[in-house]
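Colleague: Sharing a sequence plus its predicted fold:
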Amino acid sequence: MRTSIATVCLSGTLDEKLVAASTAGFDGVEIFEPDLIASPHSPEDIRDRASALGLTLDLYQPFRDFEGVGPELLEQNLRRAAAKFALMNRLGIETMLLCSNVATARSGDEQLAAAQLRQLGDVAARFGVRVAYEALAWGRFVDSYEAAARIVRLADHPRIGLCLDSFHILSRGHNPEAIETIPAEKIFFVQMADAPLLSLDVLSWSRHHRLFPGEGGFDLGTFMAHLVRTGYDGPVSLEIFNDTFRQADPLATAIDARRSLRWLEHETAAALGAPAGGRAARMSTHNLPAVEPPADVNYVELRTGEVAELRRLLAQLGFRPHGEHRTKPVELWTHGAARVVLGAPESGRAQPTVAGIGLSVGDPSLALRRARQLFAPEVPRAEGEGDEPLVGVSAPDGSEVFFGAGRGAEPRWVGEFGAPDGDDAGMIERVDHLNLAQPWQHFDAAVLFFHSVLDLRTEASVEVAAPVGLVRSQVLHSPNEVLRIALNLVPSGAGEDAILPQHIAFATSDVLELARAARARGFRPLDIPSNYYDDIEARYQIDPALLDDLRELNVMYDRDEAGEFLHFYTHPIGTVFLEVVERRGGYAGYGALNAPVRLAAQYQHRRAGEGVLA
């Protein structure tokens, strides 16, 4: 698969965008006209710079509002096109993107549009270039790829073909199956974009909310399979209009973009099946190494300046200390199969509080190979004599994911710490889920990382009201439900008041008993207002004795058709807090209706600590 990216996807100057695309491993780029106009470099300099970076210049875009116009405006449009074609010759670009008319078209007559495109093709032929006609989802008369294909067929000109854009096709709900009826030689260019499934006018949706493949809700693997079956073998390019990407570091965005196309290649190969694509297929597509779901969450590593407070909290919840590692400045706490590695932040490194996750997998080397193919940077681990080998990669926010061998048994690395102090209380069973707050510039990248590298399934995202704004939450989980991760997007502009620490949720079979035992050790849970319990009493037909226990112990409650969910929270310690959950029956959620109450309680706790009346 030949990969390309539009410069509009990236922040920075045109040269910075070219460098980022090259460093990330793209084959080529599309030049977005405003980037060229704003550049102090000549077209020849840009052509030479791209060549020196190993990039082809694949497309010049966009050319707008050409077809369906009257004779006088057509002449102006042809003169305008000739000037752009001359510019493309200077850049060394052979293909121009022509968008369907949204502003100046007076007629929807497809014969007229085809005749005018034929004239445009004659001008393009003088310059040795091609025109790829794209149906915009909001085009005045041409808003579907099938209409654009009819016009191109009627134009019957070797210099006039199609550009297929997944967003314009899928956002309107058009069936991409008819792509297979288009001759490959008439598909001049392909642009790919994902997007969240929103109820929004399509123009605003397109301009602000496109995502890289794998970050949204479109079925792009099936889309690409239809394309590959035509015999198309040209560039597969990313054209992503996204407010966040245009503010983030261009290299980080470009690497994320390249990861998305490698994931898309895998999804395409899977959708094609065997033999890959049949006789017509010329584009190469390759599956990623298949990895089994993790057998368990081996450990969670916390890095915080409040180590002493977290020690006390873990002890109150029944965790046992093992002491420090024999060669590293971290300590181990365990309760059942839940393991917390605790240490201070590493100097000179920007680390989230949940600094690492360890997963037990069938074949760590295979998991690492998949991660490498998805451009996840490997994390070197200093190993002392006799230490168990672990391999790991970095997530977009700087946290680390390590893979170790093992299935259910206590991992060998536990022996690198001291013996546990005291008996296991036997009430916490394992890590239930992780809730990771993400900075604005890493949220979508984190979704793609966990979705592609760990092969996690995504659930529908939700928005939760908090005192500092709306919190967007995206849950991902392994097929066996062993690994559950909720990614939360910190509200933009929330500043210092944003109470979105990360947290670990531990599973127990009796949350009420555990809450009582913890209280006997001095534990104080997050205070839940009495109004909350009045509300759940009205909402559910709940046993009065159970309701009394919930009130007394500050335990929250949720219910669905499959079962019940009981859970309580600790107070935040710095940028982390803990949760203990009990799932009854087949309940698989996370108590989403309780999240606004929890967020408000944490906010009020912090404000009270600052001496502010909450």
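Modeller: Perfect, I can see it now.
Colleague: going forward, measure contacts between C-alpha atoms and count neighbours the same way
Modeller: Fine.
Colleague: and the host helix or strand of residue 89, what does it pack onto?
Modeller: Counting by DSSP states H and E, the element that carries residue 89 is helix 71-91. Identification of packing neighbours for helix 71-91 by 3 or more C-alpha pairs under 8 Å, 6 or more residues apart in numbering; DSSP states H and E yields helix 43-52, strand 56-63, helix 110-127.
Colleague: after the longest one, next one along is what?
Modeller: Secondary structure here is assigned by DSSP H and E; on that basis, the next helix or strand after helix 110-127 toward the C-terminus is strand 130-134.
Colleague: Helix, strand or coil: sort out residue 594 for me.
Modeller: On the three-state scheme (DSSP: H, G, I helix; E, B strand; the rest coil), residue 594 is labelled helix.
Colleague: Identify the residue nearest the geometric centre of the chain.
Modeller: Closest to where the C-alpha atoms of the chain average out (C-alpha atoms, centre = their mean) is residue 447, at 2.8 Å.
Colleague: What separation is there between that residue and residue 25?
Modeller: Residue 447 sits at a distance of 21 Å from residue 25 (criterion: C-alpha to C-alpha, to the nearest Å).
Colleague: dropping in the other structure now:
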Amino acid sequence: MRTGIATVCLSGTLEEKMAACARAGFDGIEIFEQDLVTSAMSPEEVRSRAADLGLSLDLYQPFRDFDGVDDEQLSANLRRAAAKFTLMGRLGIDTILACSNVATATRGEDDILAAQLAQLAGLAGDHGVKVAYEALAWGRYVNDFEHAHRLVQAVDHPNLGTCLDSFHILSRDWDTAPIENLEAAKIFFVQVADAPKLSLDVLSLSRHYRVFPGEGQFNLAKFMGHLARTGYDGPVSLEIFNDVFRQSDVTRTAVDAMRSLVWLQEQGAAWLASAGETERLPLRMATLPRVPEPTGFNFAEVKAASTPAVETLLGQLGFTSEGRHRTKDVQLWTMGQARVVINEAAPEGAEPAISALGFDVENPLLASSRAQQLLAPVVPRKSQADEEVFQGIAAPDSTEIFLCQGSADGTAAWTSEFGPGAAGRGGRRPGAVIDHVNLAQPWQHFDEAVLFYTSALALEPQPFAEVPSPTGLVRSQVMDTSNRGVRLVLNLAPLIQQGDGVHKSYQEHIAFAVDDLVATARAARKRGLKFLDIPENYYQDLAARFDLEPDFLDTLRELNLLYDRDADGEFLHFYTATVGSVFFEMVERRGGYDGYGAPNAPVRHAVQYGQRHSSP
């Protein structure tokens, strides 16, 4: 499949955008008119630069508000079109995108629309270019792809075809099956975009909230499957209007974009296979190594220049120190099957932070190969000849992800590198497991992170939630596996004012599940653990919401435990103080409770905020 991207998706100058697209591996690009108008390069220089980069120039866009106008306006529009067609000749682009009229149309009869499009097609033919007519979802008279295609058929000119844009189809919840009825030769161009399902008008959603495939909620796999069945074999190009993407690093965004198209090809091929499609269709979609989802967390790593505070917290929680690695500046702490690595090889002054996560997978080499084909950066770690070699990749927030060989009994061979007894003590004995990990995401990489964990690690995104905090709403996105062996929570924290600058409220944590939280809390208190001091108002509200036994409520209050309940079970949990940007959570799941105590999150945020801003 030929891949493309519109320059409007990216930040920077036209030259910077072109270079980033080439580095990311795109076959071609769409030149957005504003990028050319504001560029210091001449059309000929743009053409030459694209050739040097190995990029084809596939489309010039947009040509707006042509059809459905009066005769005087039509003459002006044809003059404008002639100028653009001449410009396209200088660029070496043979296709222009013409959008259905949204602003100046006064005539909506199909015979008039077809007659005017016929004049545009004839003029395009004279210049040796083609017109791809696109139905905008908010077009005044033409706003669906089937109507646009009927007009193209009525004109019946070799230089007029349609442009299919997934956003304009799926944002209106239109069925994509009729795409299969379109004549492939008349589909001149295809654009794809994803989007979240928000309660917005379609125009606002389009202009600000489009995202790359896999980062929203559209069924793009089905769209691609129906497109493939038409016999279309031209470019599939991204057209994303997103305020965040246009402020982010241009190269990172281009890589994220390319990753989304690789993922989309796999999803489209899988949809066709599930529908019994066995023929080799002209639109050949690449497939990736298929790997099962992770079975669980192998370890979590906290990195700091000074680690005593982290060691103290883990010891107070009941973790056992398994000693130091024989060749690396790291420690291993275990509690049941929960393993925490403390990495001391941090730059001077670096405060504790979550630096790496290990996931148990069936085949680390195959999983790593898949991730690399999805453009995940490789993270090597030095190993001696007799030490385990981890397959490592970097997540968008720079967290290192290690793909580890899972085992039926829950042991990890690498723990023997900390001493002969460590491996045996890491099995499925009573104690704890890593229940979930909560990672704070930079605002400009949140959507990228969702796609990364979906495509590279086969985690499934759940509907996102927004949690109130003293500094604003925190967007929370759960990513998990089907059996909940891995639960990963991505949080987009609000920006807050601190002194002379604006900073992200950056906190994240590792949660451990135990069988008896009350006993764990009592033991931790005896070891000197300082819990978050939960306000009395919380427990009074808890008594009002749930019919709890007085003694049980007193126990919760005494130990600063939080509680939630749903139709499937109960959830108890508590939090430690924060060191650096890290804190720990201990949880107990009773029955079939599958959440995270979301009603308690505002309490936790408020208490932590108070601690950070309390007077010394």
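Modeller: Received, thanks. As the structure is a prediction and not an experimental result, all values here were calculated from the model.
Colleague: What residues sit buried inside the helix holding residue 89 of structure 1?
Modeller: Going by neighbour count (16 or more other C-alpha atoms under 10 Å), the buried part of helix 71-91 of structure 1 is 74, 77-78, 81-82, 84-89, 91.
Colleague: mind listing what residue 588 of structure 2 touches?
Modeller: For residue 588 of structure 2, the contacting residues are 513-517, 571-573, taking C-alpha atoms under 8 Å, 6 or more residues apart in numbering as the criterion.
Colleague: about what we covered before: same list (the buried residues of helix 71-91 of structure 1) but as JSON lines, adding distance to residue 337 of structure 1.
Modeller: JSON lines is the format used below for those (distance: C-alpha to C-alpha, whole Å):
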{"residue": "74", "distance to residue 337 of structure 1": "73"}
{"residue": "77", "distance to residue 337 of structure 1": "70"}
{"residue": "78", "distance to residue 337 of structure 1": "71"}
{"residue": "81", "distance to residue 337 of structure 1": "67"}
{"residue": "82", "distance to residue 337 of structure 1": "70"}
{"residue": "84", "distance to residue 337 of structure 1": "65"}
{"residue": "85", "distance to residue 337 of structure 1": "66"}
{"residue": "86", "distance to residue 337 of structure 1": "68"}
{"residue": "87", "distance to residue 337 of structure 1": "65"}
{"residue": "88", "distance to residue 337 of structure 1": "62"}
{"residue": "89", "distance to residue 337 of structure 1": "65"}
{"residue": "91", "distance to residue 337 of structure 1": "61"}
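Colleague: Okay, strands next: where are they in the stretch 501-614 of structure 1?
Modeller: 502-508, 556-559, 563-569, 576-585 (DSSP state E, counting those that start in this stretch).
Colleague: Mind reading off the mean deviation between the helix holding residue 89 of structure 1 and structure 2?
Modeller: Here helix 71-91 of structure 1 is compared with structure 2 after superposition; its mean distance to the aligned residues, by mean C-alpha distance after the TM-score superposition for structure 1, is 0.3 Å.
Colleague: other SSEs contacting the helix or strand just after that helix?
Modeller: In the C-terminal direction, the helix or strand that comes right after helix 71-91 of structure 1 (DSSP H and E) is strand 95-99. Helices and strands touching strand 95-99 of structure 1, as assessed by 3+ C-alpha pairs under 8 Å, 6+ apart, comprise strand 56-63, strand 130-134.
Colleague: repeat that for 10 Å
Modeller: Secondary-structure packing of strand 95-99 of structure 1 (3 or more C-alpha pairs under 10 Å, 6 or more residues apart in numbering; DSSP states H and E): strand 28-32, strand 56-63, helix 71-91, helix 110-127, strand 130-134, strand 160-165, strand 187-192.
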